[in-house]
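> sharing a model prediction with you, sequence too.
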Amino acid sequence: MHKFHKSIFREYDIRGVVNETLYPTDAYHIGRRYGTLVDSRLGGKKICVGYDGRLSSPALAAELIRGLKDSGMDVVELGLGPTPMVYYSVFELDADGGIMITGSHNPPSHNGFKIMLGKDSLFGAEIAGLEKITEYKEGFGSVTKLNIKTRYIMRLLQDCIIEDGYKIGWDPGNGASGEIVQKLCKALPGKHFLINEKIDGKFPAHHPDPTIPENLEQLAELVSKNKLDVGFAFDGDGDRLGIIDEKGDIIWGDQLLAILAQEVLAENPGATIIADVKSSRLFEEEVSRLGGKPLIWKTGHSLIKTKMKEMQAPLAGEMSAHIFFADKYYGFDDGIYAALRFLNIMQNSGKTASELLRALPRYYSSLEYRIPCKESDKLKIISDLKNALKVKKASFSDIDGVRVNYEDSWWLLRASNTGNYLVARFEAKTEKKLAELEATLSGFLAEYGYFLEV
């Protein structure tokens, strides 16, 4: 029976370094096992497959599709495009599942698989369960090539109400959303300025992660030089969104979520809006002010989507800039759709992007610290921290790591589900208090030989 590298089955997806921990033959056996699962769980066989612009993606896609066919699946081959296009196709075509081959925001040498079973994400124990399947369903499936890009673009435009007048910058970061963004801009009113729109798996302009400030510098320069109203950036597979306002400032994921909640709560009074544990307290304050119910939940796109469904929440988001709309949409994370909904708010409110940002409650917040940490130490450190806080009778939440709450501040330490590192974030009403929080956690981590580089 085929053996996989032990590291590739993650909490939210399957992911590895190509030809080091992840190989084309793995893709074939993932196809066999996933096809077997779809047959046994759903009795289905229609599977949508797409891939991003990485150099390794076509070969992985070919082997995945071969494995699916050999398990009796009928594959709808969508070709190159963003992850949300694959998610959309599963709903639009009423498929039994979908797989996107993508390395997301990771370096060019990485790749992986984001998987849907039916209309839901496959994650956690269910992803790990694929590795344990030992008997394959045998069959003779088919492959149908389908260009669904135009239908996807028309669906994106369906909820867009902006009128002529905006000057907008777009940076797909040489990622998989490039072609869609180019075609979308031709259908939108206003003036559009595109950079890095050519899909290139080497990502020559910058790393495809819009949550890192230096990756937004080129877009900020474009906005400033051309006096644009707003700039949008996407990650490698188009499911995350970065925004630069007209003054050159970044609108972070939790701030964006609070802004987007305005329109959603106006049409869904009292609804629950979900954010992950890394999100600012401004999210909770703003959603409450708007009459909604803020809910803080575990980090991870699959976990957020599942909680949305459970709570029937119309909107959710993460600090990592995954934004999920169930209001008028399907409940999955789509960076381009979120950008259009942001433009709607600008249009309806008559406010600039910077005015929307500055209307939010103000806090001093750190960025996300990633502290390299041995896998064997991560959970022990979190466990020891919980015990220490219990002794001190401190107020904290442990739904995902430890989030310690004070009246005017909070801090978080959690173990990453996707890498060998701890994640920390801090927020306070004053810079002095922020520094005190950072010093407190820094002292605790030093006892284990780890250091917070502030």
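Nice, thanks for sending it over.
> contacts, neighbours, all on C-alpha from now
Fine.
> what about stretch 317-326, how long is it end to end?
11 Å (Cα to Cα, to the nearest Å).
> check which residues of stretch 386-404 are buried.
Across stretch 386-404, burial judged by 16 or more other Cα atoms under 10 Å covers Lys386, Phe396, Asp400, Gly401, Val402, Arg403, Val404.
> okay, these in JSON lines with distance to Gly141 next?
Shown next, in JSON lines, are the buried residues of stretch 386-404 (distance: Cα to Cα, whole Å):
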{"residue": "Lys386", "distance to Gly141": "51"}
{"residue": "Phe396", "distance to Gly141": "52"}
{"residue": "Asp400", "distance to Gly141": "41"}
{"residue": "Gly401", "distance to Gly141": "44"}
{"residue": "Val402", "distance to Gly141": "47"}
{"residue": "Arg403", "distance to Gly141": "49"}
{"residue": "Val404", "distance to Gly141": "52"}
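> next up, a second structure to put side by side with the first:
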Amino acid sequence: MTKPITCFKAYDIRGELNSQLDEATAYRIGYAFAEELKAKTVVVGSDVRLTSTPLKLALSAGLIDAGANVTDIGMAGTEEIYFATKHLGVDGGIEVTASHNPINYNGMKLVKADSVPISGDTGLNAIKERAEQLTDEAVSQRLAYYTQGETIDADAFYNGHAHIKVSHLTDTGSYVEDSCMSAYVDHMLSYVNLDSFTPLKIVVNAGNGAAGPALDAIEAELASRQVPISFIKVHHEADGTFPHGIPNPLLPENRADTADAVIKHNADFGVAWDGDFDRCFLFDASGNFIEGYYIVGLLAAAFIEKNQDSKIIYDPRVFWNTEDIVANAGGTPIKSKTGHAFIKERMRKEDAVYGGEMSAHHYFRDFAYCDSGMIPWLLIAELVCVKKQSLASMVKARIEAFPSSGEINSKLKDADAALERATSKYKPLATVIDTTDGLGLEFDTWRFNLRKSNTEPVIRLNVESRGDIALMEEKTAELLSVIRDE
């Protein structure tokens, strides 16, 4: 029995390097994954972090020792694993990534066959238990074989030195490399009608993450089909040291480089991604950041236009705009608890064509109900061309009709007490009480959602109103005063 493994979270694996996640832990996870799923074929990939390849190779060694044949798609984004898992028809897929977490972290995202997510109660806890059952002696022996006796040095690992020898992976089992990139690009472009595209100039900011190579492949295919799109690339080269900071455009301080490039180059719009590019963030032609909430409504309307009577899944933090758009377009709006596992589960249950979260996660039925950071900007580009409207003009009226605060986080000593203060003050006055996810209270002309973080003493607030920005701002300030009154 080993000491408890502490990098398993509710929906994925994330941990501090060396102390929580190292090559030995990755080996354990690979072995346990194949054992628990009885997986004979598994696809693996890794983001640009220096430690991602070493972890992926150790993970592969564990998979192979448990009897799985491994296909490595190389440096890739999470959605490329989602695609490859379904495309190759394998028993599961694992992406080594820490997404937007600090540089001293890494992690993994795991799926079953058909890219069905694995979370705590759908297999992740069982994998953890199996991983902890492997003895230290057995793990050390197998790692000694795969490293050809090389001592695993923590500092070398942290700096991207892969101790596992690929030659020994192929000696022991089946380990092959196949990027699946051509098929992935074809699938991405299947969501739009390329004949409808008019000339566009788009700023793209990969943040030195995994999006760059995928975008290059899409760009090459667009050029071969003579689609008139040109790209201005910002922080494009993959670089695991992240010289311009961890890519997370959800943070306002990380948006200036994209916004400035849009203005400088007179682009039609801008796109920025997080590290593993399962989220994309959009900027209008003036460099203004467009909240993900309004992109959800835009894409929902586009899908309903193409697929009448479509079901659309959305999260409960802010939704009046989405509900209004979907209902007026003839679709069916369906509320789901926040989080990719819940959204995907509800989409499968309802066979919904599209799902969106305000956090810039967008889910697609034809993409195995998974989230993609490439499909949304392609759809937006198509809308700009077909409607002959700018991105700003397409969302302007919606922002005015349903102004929102964006998500505001408050770190507190006692999050439960803050939630109770807000409940006591506002619940007796509410016309609608919604506990789908946290506390959601509606009034005649405004509403709010208040959620506790699962991992830290933080309260997350979202406020929106019906066409009254001053009211939204007033209620936001009022709520923050109540929440933070410790």
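Yep, that arrived. A quick note: this is a predicted structure, and the numbers were derived from the prediction, not measured.
> ok, back up a step: closest to Val76 of structure 1 out of the buried residues of stretch 386-404 of structure 1?
Minimum distance to Val76 of structure 1 across those is 36.7 Å, recorded for Asp400 (Cα to Cα).
> test my guess that the closest one contacts Arg414.
Yes - contact status for Asp400 of structure 1 versus Arg414: in contact at 6.4 Å, counting by Cα atoms under 8 Å.
> Asp333 of structure 1: which of the buried residues of stretch 386-404 of structure 1 is nearest?
Closest to Asp333 of structure 1, out of all of these and judged by Cα to Cα, is Asp400, at 20.5 Å.
> how about the closest one, what's its partner in structure 2?
Taking TM-score structural alignment, Asp400 of structure 1 has Asp437 as its aligned residue in structure 2.
> what about the spatially most central residue of structure 2, distance to Leu471 of structure 2?
By Cα atoms, centre = their mean, structure 2 has its centre lying nearest to Asp278, at 3.7 Å. Look at Asp278 of structure 2 and Leu471 of structure 2: by Cα to Cα, they are 34 Å apart.
> likewise Ala66 of structure 2?
Distance of Ala66 of structure 2 to Leu471 of structure 2, given as Cα to Cα: 59 Å.
> okay, these two: which has more neighbours?
Comparing Ala66 of structure 2 with Leu471 by other Cα atoms under 10 Å, the one with more neighbours is Ala66, at 20 against 17.
> that one touches Tyr31, doesn't it?
Yes - Ala66 of structure 2 lies in contact with Tyr31 (Cα under 8 Å); the separation is 5.2 Å.
> ok, the equivalent of Asn69 of structure 2 over in structure 1 - how many residues close by?
Here Asn69 of structure 2 is matched to Asp74 in structure 1, going by TM-score structural alignment. Asp74 of structure 1 has 23 neighbours, counted by other Cα under 10 Å.
> which ones are touching Asp74 of structure 1?
Residues in contact with Asp74 of structure 1 (Cα atoms under 8 Å, 6 or more residues apart in numbering) are Lys45, Lys46, Ile47, Leu68, Gly141, Ser142, Val143, Thr144.
> now structure 2: which of the residues you listed match?
Among those, the contacts conserved in structure 2 (both residues aligned by TM-score structural alignment, their matches' Cα atoms under 8 Å) are Lys45, Lys46, Ile47, Leu68, Gly141, Ser142, Val143.
> what about the match of Asp400 of structure 1, which SS state?
coil (DSSP: H, G, I helix; E, B strand; the rest coil).
> how about it: what's its closest non-neighbour residue?
Lys337 (5.4 Å; Cα to Cα, 6 or more residues apart in numbering).
> report whether that neighbour is found in a helix, as I expect.
No - applying three-state DSSP, one finds Lys337 of structure 2 to be coil, outside a helix.
> list the residues that contact the equivalent of Leu50 of structure 2 over in structure 1.
Using TM-score structural alignment as the criterion, Leu50 of structure 2 maps onto Leu55 of structure 1. Leu55 of structure 1 is in contact with Pro108, Gly201, Lys202, counting by Cα under 8 Å, 6+ apart.
> hey, where'd the helices end up in structure 1?
Per DSSP state H, structure 1 carries helices over the ranges 24-42, 57-70, 83-92, 125-132, 149-158, 178-187, 217-226, 253-267, 281-289, 301-311, 335-349, 353-358, 375-391, 431-446.
> now those helices in CSV, with distance to Tyr364 of structure 1?
Formatted as CSV, these follow (distance: least, Cα to Cα, whole Å):
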stretch, distance to Tyr364 of structure 1
helix 24-42, 45
helix 57-70, 41
helix 83-92, 33
helix 125-132, 37
helix 149-158, 35
helix 178-187, 34
helix 217-226, 22
helix 253-267, 13
helix 281-289, 11
helix 301-311, 26
helix 335-349, 24
helix 353-358, 13
helix 375-391, 24
helix 431-446, 6
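> Gly419 of structure 1: which of those is closest?
Nearest to Gly419 of structure 1 among the helices of structure 1 is helix 375-391; the distance by Cα to Cα comes to 8.3 Å.
> tell me which residues are up against the closest one.
Contacts of helix 375-391 of structure 1 with the rest of the structure, by Cα under 8 Å, 6+ apart, involve Ser395, Phe396, Asp398, Gly401, Val402, Leu413, Arg414, Ala415, Asn420, Tyr421, Leu422, Tyr448.
> what about the match of Asn69 of structure 2, distance to Glu138 of structure 1?
Going from Asp74 of structure 1 to Glu138 of structure 1 by Cα to Cα gives 13 Å.
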